[in-house]
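1. Can you look at this prediction? I've put the sequence above it.
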Amino acid sequence: MRNTILELNKINFTYPGAEQPVLQDVDLRLGEGDFIAIIGSNGSGKSTLCKCFNGLIPHYYTGDFSGEVTVCGQSADGKSVAELSKRIGYVYQDFENQLVRPTVLDDVSFTPLNYGFTDYKERGERALALTGLSDLRHEFIWQLSGGQKHLLALAGALAMDPEILVIDEPVAQLDPQHARHIYDILQRLNEEHGKTIVVIEHHAEFIADYCKNVVLMDQGKMCWQKPVREALSSVQELLELGIYPPDVTRAAWLLQPDDQKSKLLPLNAEEGSTRMTLRQDAKETLPIGRMQEQLPIAAKEGNSIVQLENVHLSYRTIHKVLHPVLNGIQLELGQEESIALIGNNGAGKSSLMKLIAGIVRPTAGTVKVKEMTVNGLPPERLSGTVAYVFQNPEEMFIEDSVRKEIAYYLKARKLPDTDGRVDEMLKAFRLSELAERDARLLSGGQQRRVSLAIGAAVRPAIMLLDEPTANLDISTKQEMVHVLETLRNHVKTVVIATHDMQLVSEWASRIIVMHQGRVIADGTKDEIFADGLLLRRAGLAQTQLMELSRMLGLPRICISLEEFVSLVEKKEVAAIHGSR
C-alpha cells in the first residue's frame, strides 16, 4: 500500500448564488507515485475538485466550503495557495494564461524567482530538460507551437519540484503525436522521478495506456475510485453517464455473451486482437498503407464555391525572418460538401480557413469565394458569405444573453426579420431554454451551439469551424455530430479543422490532409483512413477500430463501432477472451 500523499475528507463546496453544491461529501485518497485520471461529464465537478488540492478553493474561488484537505501528512487548513503550490503543481485548461514572461527560460524560472530561490535559473533549466524544451530556452513565447506552450506551462510547474502534478486536459487541441509526447513525459515523471500525477481527461485511450487508477465524478459526487482496467471495463455504468470507454473495450463488451458482461475487457487494439479471435478461414490481409498522394478533388462544373490558386502565406518573425505557413495551395471546394481539414499542429489548417474568411491576405496567389476575389478584401464584405467560428466560442460573445448574441450579428448586418431568424436558430440548435442565459456562463458544449447558431443565422454560403470539439467531453462531442448535421439545413458548405478522427469518420464527406503548409492528400474517408502511412506522416493516428480491423484481418477498415461489430459478427467470432 502506497503512503497517502493527498487526502480529502467530506469536501462540500457551493459557488455563490448557485442553488446546488458543485461538490458533495467527496472523500478522496491519493497514494505516492500514483497516476490517476479524474473522469466525468462536463459539469460533474472535476476541475472544482482539483482546485481544492492547492487551496484555490476556498481561498481564491469563494463560496460555501467545508471539509478537510491533508497534503503530505499536514492539514491544508490555514495554508495559503502560495504555500500549497510548493508541493502541488497545477497546469490549467487555459494553460496559456500561465505564461507570463517573454522568453522560455524567463518564464520557466519566474515562479522559483518569486519564491526567492537563489537557484531559480538552475531550477528552470532542470524543468526544461525534463520536458525536452532546453533547445528553445531563448525563444520568445509567441514563437512556440500549442504543444510547446503546453509543455512550457508544465515545466513552469515542475520548476518548484512539487510532489504532486495536476494537469487539466493535457491533450486538448493537440494532434495525436503531440498528445502522446506529453503523456510520455508525464509517464517518465511518474515512473523515473516519483511524481504523483493527476489528470482531468476525456480521452479514454490515453487513460488506458498511461494511468493506474481512475476516479469517477457525477453531479458533484465521487462515485468510485478503481484500478484503470476495472474502471474502463465498467462499460454500462460509464455509458449511462455519457462517458465513453475506449472503442476496443466497447466493441468487446458488445460482442460478449450477456452472461460474461462482468469480465475485464481489452483496453487497446493489441489486447483486442489477442482476445477477439476470428475463425481462421474468415481472415483476410489488409494493406498497411499506400503513401500515395491523392489528386485534389475538383468541384463539379458550376458547383465550385471556393477556389485557391497557388496560394502562399508567410509572416515575418520578430527577427525579421520570413516564415512560410502555406506553400502553393491549389484547392476547389464545392457546394453541399462536408469537408474536414486534418493534419498536425502547425500544418496550416487554421491559416487556410482565415484566408478563405478574409481575416488574413495571401502573400501570393489568389483566393476566390463565389467568384469574388478575397485578397485584401475587408472581412466585413465577406461576413454574409463566409462565417468563421473561432476555436474558443467565448471570443464571439459580447451581449448578456444568448438571444441578444444571435440578434446582434443580424442587426449589425441590417438583415430582415431579425426576431424570426433568432427564434429559428434557438429552436434549430436546441437553445430555446437557454435564450435568456449569459452565453459566457454556459457549458462548453452549450457555448459551441451558441457560436454555431450565431454563424448560421446570417445564412452564409460557407461556414468555417476551427476545432469544434476542443475541450468537450466525449458525450458532448457525439452531440456535435448532430449539431453539424443541423447546419446542413442552413449552410451550403461546412469546413472544419480538427484532430478528432472520430468526428471526421462520422461526419465528413471529403477529407483534406495538410502537412507543413501543403495539401498532401485529398479524398474520401475510405481512401484517407486506409492509408496508415499517410496518417502517420501527417502526425495523426488511426482510431483503435481501424487498427483492430487490420489486426483481425477484416475485409475493410472499420470507421464506426456499429460497422465493426456488424462485420465481426458476420465473420463469426470464434472466441472473446477475457479475465475476471
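-> That came in fine, so what should we check first? Residues are numbered from 1 along each chain as shown.
2. contacts and neighbour counts: CA atoms only from here.
-> Fine.
3. All the strands of the stretch 51-200 of the chain, residue numbers only.
-> 64-71, 74-75, 88-91, 164-168, 196-200 (DSSP state E, counting those that start in this stretch).
4. okay, those strands in JSON lines with distance to Glu271 next?
-> Listed next are the strands of the stretch 51-200 of the chain as JSON lines, based on distance: least, Cα to Cα, whole Å:
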{"stretch": "strand 64-71", "distance to Glu271": "37"}
{"stretch": "strand 74-75", "distance to Glu271": "42"}
{"stretch": "strand 88-91", "distance to Glu271": "32"}
{"stretch": "strand 164-168", "distance to Glu271": "28"}
{"stretch": "strand 196-200", "distance to Glu271": "24"}
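5. Alongside the first one, take a look at this:
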Amino acid sequence: MALLEIADLHFTYPEDTEQTLAGIRLAVRQGEFVVLCGPSGCGKTTLLRSMKSELAPVGRREGELRYMGKALHEHDPYFLAKQIGIVQQDPDNQIVMEQVIRELAFGLENIGVSTESMRRRIAEMVHFFGMEDWLYRNTSELSGGQKQLVTLASVLLLQPRVLLLDEPTAQLDPVAAKEFLQLLRRLNEEFGLTVIMTEHRLEELLPMADRVVVMGSEGRIRYDGTPRGLAGKLEDGEMGEYFDYMPSLVKLAVSLKDKGWIPIDPEDACLSQATAIPLSVKEGRAWLERYPFAATADRVAGSQAKKTRVPRSLTANDSASRAMKTLLECRGVHFRYDKSSPFIVKQLDFSIRAGDFTAIVGGNGAGKSTLLQLLSGLFRPQLGTVKFAGKHVDSVKERELRERIGYLSQNPLAYFLHDTVEEELQRAVHRSRHPNPSQRMQTLIERFGLEDVLAKHPHDISGGERQRAALACVLLAGPEVLLLDEPTKGLDPLMKQTWGELLQELHHEGLTIVLVTHDIEFAAQYAKCCAMLFDGAITAEGPPATFFSENYFYTTTINRIVRERFPEALTYKDVLDQWLVPVSLS
C-alpha cells in the first residue's frame, strides 16, 4: 500500500480559468526518494503544498489525497503536522523566531516535547549540521543558505515520516548543496525517511533519486519512472521538449548520439542498454573513455591564449574597456551587523568598471549578499570607503543611487506592494528612466513569459515567476548598474537561458552587471569575469574558463568529467562545438 496517494487531483486558483493541476495521479511508497521536475509554473509547488494540509493552496479542488490509506482531512491535524514536514522554497516564509536556537526550539515547544528531550534533540541536530558558531545569531543576519539549513533542521527535529522540499538547494553554495543532498540521501537510506522534492538543478540529484516525476506546463504528469528510464526516452528521441531540463551530462551523451558519434566498442557487453546514458560523474568519466576524441590544434592554441589574457579589461565589451572608468569601488572595507558580531566583510578591495559582467561566488555566509548591499549603498561600512562613479556613496543623493543602481535581492516578494503583477509593472513604468518605458515593459513581459501572470496576485504565482516579475520591475527603472543576488533561484533551465541571453544583450548595450550566484553553470556560461569571496575579501578572480578549471568544487559537472583532457571546457556545448572532434577509426 502506498504511504501517500494522490487520486485524480484537479486544482484551480480563484478567478483562474485554467487548471494548475489536471488529473494528477501519484502513489509514493514508504522510503522512496522522489524528484518532481518540470517548467516553472507547471504546478510543482502547488502539488507539493497540497500534500501539507496546513499549507494547501486555496481554490477549487477535486480528487483525493490519502495518507496511510485515509484521506488527509480524516486525520488529526496534530498527527499530520508531525508526520509530514515541509521545507519551503523561501526560508523567510518559514522562519518565525529572531534567534537560531529559538527557531530550532519553536516547533518542539509547540508539540509539547519535554525540556530534557528538546535539549538532546537540538544538541544532536546542531552538531550534525555544524551550526554551533551561529546558534545564538539573529536569523535576520543569516545568509539565504544558512536560513535554509536552519529551516531543514527545525523540520527534522519533529522527526517526520515524510519530508517535502521545494527547491531546497536554490540558495546553497556548491559544497553545501552536495552536503545537503547527501544528508537527504542518508536520511532516506538509513532512517527510511520518504523524500519528495521539487528541483530544477538535477546534476547531483538525478543519480540518487529512486523516481523522477516530470510535469508538463499544462499541469499533468508527463513521465513517472526511474532516472535511467527518463534518460533512455531522451536517447530514443522521446520527450525531446524536456531535453533542456536534463543534466548537462545527459545532454552531452544524447547530443553525441544525435551527431552519429559512436563509442570505440559499441558491442561492449559490460555496458548494457540500461546504463548507456551516464548519470553521475563516475559513470561519465568511464563513458568518455569509450569515445575516440582529440583536441584540434587550433583549439589547443586557443586554450593557451585564454590562459594568458588579461582577466577583465579584455572580457568587457571590447578592447576599449581598458580606458573605461571605475564605476563601483571598495577600498579597505570592513562591515559587521553589530559590535558583538565578527566582521562579515574585512579589508575588502574590489572594483567594478563600466561595462563589466562579473559573477561573485563563495560559500554560504561568506558575505556575498552583504557585499552587494554595500555596493548599492543600502549598507554603510564601519571602516573603509565605497565609491560610485568616483564619489563617496555618502555624498550621492539617495534618489540618484536608487535610479542609477538597480538591485534585486534574494526575496522577490519584497518588491511587490500591489494586488497584481501588472500593477507592479505599471508602478515601475512611472519611475522609469528608460526613454520608452511602456514599450520596454511589453518587451520584458514577452521575454520573461509573464503574459499569463499579469492579472495574478504575486503570492499566487510560482517562485520562478515571482523572480522574473521582480527582475522586470528593476530593469524598467533603467539603471546603468544592475546588482543581482541569486537571480536564477526558482528559474527553470529554459528561463535561465532566456534570461542569460537578455543579460548578455543588456551588457552589450552598455549595462554593467554584477551578480552573486551559487549557479556555477550559469556563471560559467554568461559572465565575463568571476570572483570568489572568502574570509571577507576577494581571494581570486579571472575569466570563467581559467577561473573554474582551477577549482575542485566550484566548477561545473562537465568540467569535472573532461578536465584531464580539456581543462577549460565548462559546458556540454564546449565539448561538442569548441573542443572536441571525432577521431577516425580507419
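-> Now that the structure is in, tell me what you want to look at. Treat the numbers as computed from the prediction; the structure is a model and nothing was measured.
6. Could I get the TM-score for this pair?
-> TM-score of the superposed chains, computed with TM-score structural alignment, normalised by the length of the first structure, equals 0.85; 552 aligned residues with a Cα RMSD of 3.4 Å.
7. Format the strands of the stretch 51-200 of the first structure as JSON lines; extra columns: mean neighbour count and distance to Leu267 of the first structure.
-> Output for the strands of the stretch 51-200 of the first structure, formatted as JSON lines (neighbours: other Cα atoms under 10 Å; distance: least, Cα to Cα, whole Å):
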{"stretch": "strand 64-71", "mean neighbour count": "17", "distance to Leu267 of the first structure": "32"}
{"stretch": "strand 74-75", "mean neighbour count": "12", "distance to Leu267 of the first structure": "37"}
{"stretch": "strand 88-91", "mean neighbour count": "25", "distance to Leu267 of the first structure": "27"}
{"stretch": "strand 164-168", "mean neighbour count": "25", "distance to Leu267 of the first structure": "23"}
{"stretch": "strand 196-200", "mean neighbour count": "24", "distance to Leu267 of the first structure": "18"}
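8. Val215 of the first structure matches what in the second structure?
-> Mapped onto the second structure by TM-score structural alignment, Val215 of the first structure lines up with Val213.
9. right, I mislabeled it, should have said Val494 of the first structure
-> Aligning on TM-score structural alignment places Val494 of the first structure opposite Ile513 in the second structure.
10. Let me see the contact set for its match.
-> Residues in contact with Ile513 of the second structure, defined by Cα atoms under 8 Å, 6 or more residues apart in numbering, are 355-358, 481-484, 507.
11. Checking my notes, it in a strand, right?
-> Yes: according to DSSP: H, G, I helix; E, B strand; the rest coil, Ile513 of the second structure belongs to a strand.
12. Just give the nearest non-adjacent residue to Leu434 of the first structure, would you?
-> Closest residue to Leu434 of the first structure apart from its sequence neighbours, by Cα to Cα, 6 or more residues apart in numbering: Val402 at 6.8 Å.
13. wait, the one you found sits on Glu433?
-> No: counting by Cα atoms under 8 Å, Glu433 is not a contact partner of Val402 of the first structure; they are 10.0 Å apart.
14. The contacts of Ile513 of the second structure into JSON lines, with extra columns for neighbour count, distance to Thr226 of the second structure and secondary structure?
-> Compiled in JSON lines, the contacts of Ile513 of the second structure are given as follows (neighbours: other Cα atoms under 10 Å; distance: Cα to Cα, whole Å; DSSP: H, G, I helix; E, B strand; the rest coil):
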{"residue": "Gly355", "neighbour count": "26", "distance to Thr226 of the second structure": "46", "secondary structure": "coil"}
{"residue": "Asp356", "neighbour count": "28", "distance to Thr226 of the second structure": "43", "secondary structure": "coil"}
{"residue": "Phe357", "neighbour count": "27", "distance to Thr226 of the second structure": "39", "secondary structure": "strand"}
{"residue": "Thr358", "neighbour count": "28", "distance to Thr226 of the second structure": "38", "secondary structure": "strand"}
{"residue": "Val481", "neighbour count": "26", "distance to Thr226 of the second structure": "45", "secondary structure": "strand"}
{"residue": "Leu482", "neighbour count": "23", "distance to Thr226 of the second structure": "41", "secondary structure": "strand"}
{"residue": "Leu483", "neighbour count": "24", "distance to Thr226 of the second structure": "40", "secondary structure": "strand"}
{"residue": "Leu484", "neighbour count": "22", "distance to Thr226 of the second structure": "36", "secondary structure": "strand"}
{"residue": "His507", "neighbour count": "21", "distance to Thr226 of the second structure": "41", "secondary structure": "helix"}
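15. No further queries at this time; thank you.
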